[in-house]
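*Asks:* sequence first, predicted coordinates after that:
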Amino acid sequence: MRFELDDDQRDLAAALEGLLGAADPVGAARAWASGDHGPGLRLWSRLTDLGVPSLATEAGPVEVAIAFEALGRHAVPGPWVEAAAYLPLALGHELEGVATVALPPLVPYALDADVADHVYVGSTPAGSVGERVGSVDPTRHLFPVAGEGAVDDAAFDLAVLAVSAQLLGAGERILTDSVAYVKQRRQFGREIGSYQAIKHRLADVRIALDFARPLVLGAALGAVPASAAKVATSDAAYLASRTGLQVHGAIGYTRELDLSLWLTKVRALVTAWGTPAHHRQRVLASLVDADGGR
């Protein structure tokens, strides 16, 4: 079966790309990392006006996947998975303002609880917010919260789909920037992109992302488990980040290079909303159940 986006979905993708392409999300991400939430909150407001937080309840998983791939491709900061994927479905309605949630032990910390208007544990408002803990991604501000709440399975799977789409978008951005770099970086009198070893590495990333994309769409359509999409996109985006770092050489290790925003985000998202091992176990369990336990 070949799946294609309909006109409304293509319009959503184009609108998001147009908004984010002109909004300096990289600047907002860098400011967010430093503790200045102003640019990120203004971007949050613009995306809210576009209807991103209501997609989970008023559109569907495909639209959620489209939106989160764009958020990942542009490194948009903030607790979007929590506020626009998990909580609207778990609570049955969209929340005003910025919202975040923790689901211990799989999601042990509430992302950006310091700036959120609503902080939940499961579907229950959190009792208190603790001191910030570190993250490999400086744009992710993690906080322990007090309280107990049950996990909504359908909302959790939608959040996993959203993270998967973010990883896909981030991987695509890293690949795009890496290809552009190897075309202009010269060594020994020729573009480094002309060397077979680099071509093969980038081609491997292209193949991995192309194999992951159908699983994201399949999960959005309910044809495959969301965990399968998370495993595939985690592997593909991590390969993209390693390859991007290698082809950029020493400059790839610097925070001044925008590439660092996606490298650290991928590293954090790989284990966010369940580790790869957890999701592989879920896929295995679903296969065993489908086979009747044989």
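*Replies:* Yes, it's here. Numbers count the residues shown, from 1 in each chain.

*Asks:* could you use CA atoms for every contact and neighbour count after this?
*Replies:* OK.

*Asks:* all helices of this structure, in order?
*Replies:* Assigned by DSSP state H, the helices in the chain fall at 7-21, 25-34, 38-50, 55-58, 61-73, 80-81, 87-91, 153-184, 196-220, 226-248, 259-271, 276-290.

*Asks:* of those helices, give the one that comes closest to A113.
*Replies:* helix 80-81 (12.1 Å; CA to CA).

*Asks:* would you turn the helices of the chain into JSON lines with mean neighbour count and distance to T124?
*Replies:* Listed next are these as JSON lines, based on neighbours: other CA atoms under 10 Å; distance: least, CA to CA, whole Å:
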{"stretch": "helix 7-21", "mean neighbour count": "15", "distance to T124": "31"}
{"stretch": "helix 25-34", "mean neighbour count": "19", "distance to T124": "27"}
{"stretch": "helix 38-50", "mean neighbour count": "17", "distance to T124": "23"}
{"stretch": "helix 55-58", "mean neighbour count": "20", "distance to T124": "19"}
{"stretch": "helix 61-73", "mean neighbour count": "25", "distance to T124": "23"}
{"stretch": "helix 80-81", "mean neighbour count": "24", "distance to T124": "17"}
{"stretch": "helix 87-91", "mean neighbour count": "21", "distance to T124": "9"}
{"stretch": "helix 153-184", "mean neighbour count": "24", "distance to T124": "14"}
{"stretch": "helix 196-220", "mean neighbour count": "19", "distance to T124": "27"}
{"stretch": "helix 226-248", "mean neighbour count": "25", "distance to T124": "24"}
{"stretch": "helix 259-271", "mean neighbour count": "22", "distance to T124": "24"}
{"stretch": "helix 276-290", "mean neighbour count": "15", "distance to T124": "24"}
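
*Asks:* here comes the other one, which I'd like you to weigh against the first:
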Amino acid sequence: MRFELDADQRDLAGALDALLSSAGTVAVARAWADGDHAPGLALWSRLTDLGVLSLATEATPVEVVVAFEALGRHAVPGPWVESAAYLPLALGREVTGVATVALPPLVPYALDADVADEVYVGSTPVASVGDRVGSVDRTRHLFRIGDAGDAEVHPELPGEAFDLAVLATAAQLLGAGERILADSVSYVKQRRQFGREIGSYQAIKHHLADVRIALDFARPLVLGAALGAVPASAAKVAAGDAAYLSSRTGLQVHGAIGYTQELDLSLWLTKVRALVTAWGTPAYHRARVLEGLL
């Protein structure tokens, strides 16, 4: 089966890329990580005006994938999966402002609950936010939800809203993996060692080619899941594996500088590591795929 975006979907991708390319998303993400939400909320407003929050209810999952791949490629911070994918379907309405959600045990903490206008456990609103929990991704501020009483709320079992959130996360992983690969290819063309660009060495070419293949194999699964032809869990596993391979390879080809927070690449490396287990671990989604086959 051949997957191609139509003209409107390509226009959406182009509009998002143009907006985010000029928005200084690296600075926005770094500010968000440090607790300065103002630049991120300003970008949130611009993306809302572009219709990102209404895609789940007014468009198709393909448009959701297009949008979230762009968000991942540009490392846009904030609870976008929660506000633009899960909650619109769970609540039956578009979210206004910033909203977040927890679905224990699969999603045990609420992302960016400190800045959200609405906080939910499943589709049940909660009034109190608990302690913050650490994340490998500094832009992901995770919070326990409510007091002991709120902890007894049992959210809905995984359904259409959960699968769309899983698909959106897979698209983010795909976008982040593509960005890491692009930055890695650019770097190996510039970095010289022993009198030649390191990208000219066959071993490095092979590693980068493996990433290209992994991402190219994951993309049809993500688009197939958007069309309902593939389980969302299969798309999440494939995109997570491909993005994780991209992050490991990107770290290797950048050498020691790749381990530093000062390098912008670190925003994507840590984001991939966090998203791989967000909205269900790889083991959970592999089990869902197996259950569907049986």
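*Replies:* Great, that's in hand. Only a predicted model underlies this, so the values are computations on that prediction, with no experimental measurement involved.

*Asks:* could I get the helices of structure 1 in JSON lines, plus columns for distance to A146 of structure 1?
*Replies:* Below are the helices of structure 1 laid out as JSON lines (distance: least, CA to CA, whole Å):
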{"stretch": "helix 7-21", "distance to A146 of structure 1": "35"}
{"stretch": "helix 25-34", "distance to A146 of structure 1": "24"}
{"stretch": "helix 38-50", "distance to A146 of structure 1": "25"}
{"stretch": "helix 55-58", "distance to A146 of structure 1": "26"}
{"stretch": "helix 61-73", "distance to A146 of structure 1": "28"}
{"stretch": "helix 80-81", "distance to A146 of structure 1": "20"}
{"stretch": "helix 87-91", "distance to A146 of structure 1": "17"}
{"stretch": "helix 153-184", "distance to A146 of structure 1": "20"}
{"stretch": "helix 196-220", "distance to A146 of structure 1": "32"}
{"stretch": "helix 226-248", "distance to A146 of structure 1": "27"}
{"stretch": "helix 259-271", "distance to A146 of structure 1": "22"}
{"stretch": "helix 276-290", "distance to A146 of structure 1": "24"}
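
*Asks:* S123 of structure 1: which of these is closest?
*Replies:* Checking the helices of structure 1 against S123 of structure 1 by CA to CA gives helix 87-91 as the closest, at 6.4 Å.

*Asks:* among the helices of structure 1, which comes closest to V129 of structure 1?
*Replies:* Ranking these by proximity to V129 of structure 1 (CA to CA) places helix 87-91 first, at 17.9 Å.

*Asks:* about what we covered before: wait, which of the helices of structure 1 is closest to D117 of structure 1?
*Replies:* helix 38-50 (11.8 Å).

*Asks:* average distance between that closest one and structure 2?
*Replies:* Helix 38-50 of structure 1: mean distance to aligned residues in structure 2 after superposition is 0.3 Å, counting by mean CA distance after the TM-score superposition for structure 1.

*Asks:* sorry, back to before: quick one: which of the helices of structure 1 is nearest P108 of structure 1?
*Replies:* It's helix 259-271; of the helices of structure 1, that one is closest to P108 of structure 1 (CA to CA) at 11.4 Å.

*Asks:* the inter-axis angle of that closest one versus helix 226-248?
*Replies:* 150 degrees (axes from the mean of the first three to the mean of the last three CA atoms, to 10 degrees).

*Asks:* what packs against helix 259-271 of structure 1?
*Replies:* Counting contacts by 3 or more CA pairs under 8 Å, 6 or more residues apart in numbering; DSSP states H and E, helix 259-271 of structure 1 is packed against helix 153-184, helix 226-248.

*Asks:* now for the closest residue to A29 of structure 2 other than its chain neighbours, how many residues are close by?
*Replies:* Nearest residue to A29 of structure 2 in three dimensions, chain neighbours excluded: P77, at 5.7 Å (CA to CA, 6 or more residues apart in numbering). Burial of P77 of structure 2 is recorded as 27 neighbouring residues (other CA atoms under 10 Å).

*Asks:* ok, P77 of structure 2 to L5 of structure 2 distance?
*Replies:* With the distance defined as CA to CA, to the nearest Å, P77 of structure 2 ends up 26 Å from L5 of structure 2.

*Asks:* one step back: in a markdown table: the helices and strands packed on helix 259-271 of structure 1, plus distance to I198 of structure 1.
*Replies:* Listed next are those as a markdown table, based on distance: least, CA to CA, whole Å:
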| stretch | distance to I198 of structure 1 |
| --- | --- |
| helix 153-184 | 8 |
| helix 226-248 | 7 |
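
*Asks:* among these, which is nearest Y86 of structure 1?
*Replies:* Closest among those, using CA to CA: helix 153-184, at 4.8 Å.

*Asks:* now that closest one: which residue numbers in structure 2?
*Replies:* The aligned range for helix 153-184 of structure 1 in structure 2 is 159-190, by TM-score structural alignment.

*Asks:* what of stretch 214-223 of structure 1?
*Replies:* Residues 220-229 of structure 2 are where stretch 214-223 of structure 1 lands when matched by TM-score structural alignment.

*Asks:* show me the contact partners of that stretch.
*Replies:* Residues external to stretch 220-229 of structure 2 that are found in contact with it (CA atoms under 8 Å, 6 or more residues apart in numbering): 3, 60-62, 65, 167, 170-171, 230-232, 234-236, 238-239.

*Asks:* widest-spaced pair of these?
*Replies:* Put simply, by CA to CA the two of the contacts of stretch 220-229 of structure 2 set farthest apart are T60 and A238, 21.2 Å from each other.

*Asks:* if I look at the residue sitting furthest away from the middle of structure 2, how far off is Y201 of structure 2?
*Replies:* Centroid-distance maximum for structure 2: G195 at 38.5 Å, with CA atoms, centre = their mean. According to CA to CA, G195 of structure 2 stands 12 Å off from Y201 of structure 2.

*Asks:* which residue is nearest the middle of structure 2?
*Replies:* Q172 (3.1 Å).

*Asks:* that one contacts V76, correct?
*Replies:* No. Contact between Q172 of structure 2 and V76 fails when scored by CA atoms under 8 Å: they sit 9.7 Å apart.

*Asks:* trace S260 of structure 1 over to structure 2, please.
*Replies:* By TM-score structural alignment, S260 of structure 1 lines up with S266 in structure 2.
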